[in-house]
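*Asks:* Generate coordinates for the sequence data below:
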Amino acid sequence: MFSIVKCLRGPGGSLNFDYYAYTAIVKTRTTDLLCGGAIIAPRWVITAANCVPRNDRSYYQIKCGSQHLKDTDDVIVANVIQVYRHPHYDPANQNNNNIALLHLDTVVDREPCQSIKLARSFPEINQDKKISVDFSGWGSIDKSSEPKPSDIIRRFAANILKQNDCQNRHQNKPIFVNNFCTSLPGYDPNFIYGACAKDNGDPIVVKRFPNITLIGINSENGCNTFEFPEINTNVLAYRPWIRDTTKLIL
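*Replies:* Prediction:
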């Protein structure tokens, strides 16, 4: 059993890594962290397309199995044998189709890691009921000119915004149909709130214990810019592409 660590990325509670063992580190052989990702099958990880711009498949690795970023004991490290960026991803419009699949050379859906299922449907958003989701990852917890990743996995909770509310707060950039935005329920200047540097690709889940299901990955974040919500990719909108690419039954 992993230890419980205090959450320092936002409001509330403790973090039991057992609940977040689907969270993967996207890295290279020489760097500890590029982005986050989610294990969705024995040899598949989903992440953001802007995290894996290179076609050199031998460049990327996946690590999972520890709450500590730099752990080398009792973790699983897998090589990426194929990168599948969405065919309509355009770096000039980063948040449109910002999704990628990584095919691995070894099984990662085993102890101490685990996979997560895609949700059956996206939560219904209305004015009377707030939908809370959870982010997890090792992104930066400082706002320096050269932000460093966290040494330990962090999580935070956020509420899903209605699409028009999100667009109103991001007036200078388009919010695409397959995006959704999240906003934090409160603000405290003593915390780095929300997603930050190297949190792209972090899994976004809905928790209905004992079930935890994946609905999105982070696409763009404001790193404590409270007035601008995170922009995320709705992975459920890409279920047919994921199924066709991986040959998985989802």
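
*Asks:* okay, CA-based contacts and neighbour counts for the rest of this
*Replies:* OK.

*Asks:* residue nearest the centroid of the chain?
*Replies:* The centroid of the chain falls nearest to D202 when counting by CA atoms, centre = their mean (1.4 Å).

*Asks:* got the contact list for that one?
*Replies:* The contact partners of D202, taken as CA atoms under 8 Å, 6 or more residues apart in numbering, are 23, 35-38, 47, 135-137, 217-218.

*Asks:* From the residues you listed, pick the one nearest N159.
*Replies:* Within the set of the contacts of D202, F135 lies nearest N159; the separation is 10.8 Å, counting by CA to CA.

*Asks:* One more, please, to line up against the first structure:
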Amino acid sequence: MRASTLLVLLVLLGHSFARCNSNGPLQDETTEQVESTTTEDEELPYSLELLTKDDEVTESVEESTETPNIANKPIQHPPIGEKTGFSNVTAREGRVLGGTAATAGQFGYYMFIAGSTASGTSLLCGGALLSEIWVITAAQCVATAASVTVYGGLITTPGMTDVGIGASILVHPSYKRNFVINDIALLRLLSPMTLSATISTIRISTRDPSNGLDNVSVRTMGMGPADDTTELATTPALNYIDLVNLKKWTCLIQTAETYVSYPKNAGCLSSSTATKGFCFADAGGPVVYTSDTDSSAKLIGINSQYLGCPSSYPMSYTRIYPYIPWIKQQTKKTFT
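*Replies:* Purely as a prediction, here's the structure:
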């Protein structure tokens, strides 16, 4: 038996023993506290407005019981350029790794998020537009931000003449930065985003991607560089990639040798090679699924963690489904 295989088996055995002692009999990692309310989510028009009127789903908040993911990249992005984040960056091709360039309006719901900490550190991420005033992103993108600006309708990073909209920040109250648990946040725009041919909202899927969507193709997008660097391109394109929604148990096996265990409420994205994936500045970007019976994409998650860029290890995304009640609670006043 090869040493690497033995190491994987030992790590998995340790995980199994720990769960048996603390939580009773071992269960499949894909089993969740919340069951899907439907297996045909394409039949339901879940705009954010209609979602707030549906009370069938209950929130499943994950608590931290494991050691921090020390092998992962720092959550707070390093400084980029001046305080604006765009004035003196080094020119290079910016894109999700192995992506295809998007056209104007193709992903109108994609939002580019530029934040700044109190010390002036730039925080660059992606997000998705849920309504004219609500954007969803990763908590790691904005938890340390003193201010944040949202840009819509762009397929290149904002220039000095592009005008964004400021937003207030609502980080999930159970977010654990060192464990990257409950990595989800909402941004309430200070003024409405004007919908147009290049700016649109996306519907939230109420189908749990761990229930019936294993090994199906999903799509994500971003403007981050094509490798793990602090340099962001001056004229990068919004790029998209199609990845596999990997079965969670398979994902845990593939990442075992890194000593990183993705959180329970995280899904996994895999390309089987080191030529595709998301990278620096792509966290918070939407993960969408389009069914065979509905041509419109629906939001199932937001990008969270990656184990090196480039890397053949699976990446993680925060599944939206367990947090629908929290999203409804925070946004309900918009529609009542």
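
*Asks:* one step back: quick check: nearest residue in space to the aligned residue in structure 2 for the residue nearest to the centre of structure 1, chain neighbours excluded?
*Replies:* In structure 2, the position corresponding to D202 of structure 1 is occupied by G285, as judged by TM-score structural alignment. Leaving aside its sequence neighbours, G285 of structure 2 sits nearest to G126 (CA to CA, 6 or more residues apart in numbering; 4.2 Å).

*Asks:* how far away is the residue lying closest to P310 of structure 2 once chain neighbours are set aside from G308 of structure 2?
*Replies:* Counting by CA to CA, 6+ apart, the nearest residue to P310 of structure 2 once its immediate chain neighbours are dropped is A274, at 5.3 Å. When CA to CA, to the nearest Å is the yardstick, A274 of structure 2 and G308 of structure 2 sit 9 Å from each other.

*Asks:* And the helices in structure 1?
*Replies:* For structure 1, the helices defined by DSSP state H occupy 163-169, 239-246.

*Asks:* Now that we have those, can you turn them into a markdown table and tack on mean neighbour count and distance to L69 of structure 1?
*Replies:* Written out in a markdown table, the entries for these read as follows (neighbours: other CA atoms under 10 Å; distance: least, CA to CA, whole Å):
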| stretch | mean neighbour count | distance to L69 of structure 1 |
| --- | --- | --- |
| helix 163-169 | 15 | 32 |
| helix 239-246 | 14 | 28 |
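
*Asks:* Redo the ones you listed as CSV? Include distance to Y59 of structure 1.
*Replies:* Output for the helices of structure 1, formatted as CSV (distance: least, CA to CA, whole Å):
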stretch, distance to Y59 of structure 1
helix 163-169, 35
helix 239-246, 21
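
*Asks:* Need the distance between the two termini of stretch 143-154 of structure 2.
*Replies:* Across its full length, stretch 143-154 of structure 2 reaches 24 Å end to end, with CA to CA as the criterion.

*Asks:* about what we covered before: which of A274 and G308 of structure 2 has more neighbours?
*Replies:* Set side by side, A274 of structure 2 and G308 show unequal neighbour counts under other CA atoms under 10 Å, the larger going to G308 at 20 against 16.

*Asks:* The counterpart of R203 of structure 2 in structure 1: what's its closest spatial neighbour, skipping adjacent residues?
*Replies:* Using TM-score structural alignment, the partner of R203 of structure 2 in structure 1 is K117. Nearest residue to K117 of structure 1 in three dimensions, chain neighbours excluded: T213, at 5.4 Å (CA to CA, 6+ apart).

*Asks:* again, but for Q61 of structure 1
*Replies:* Sequence neighbours aside, N79 is the residue nearest to Q61 of structure 1 in space, at 4.6 Å (criterion: CA to CA, 6+ apart).
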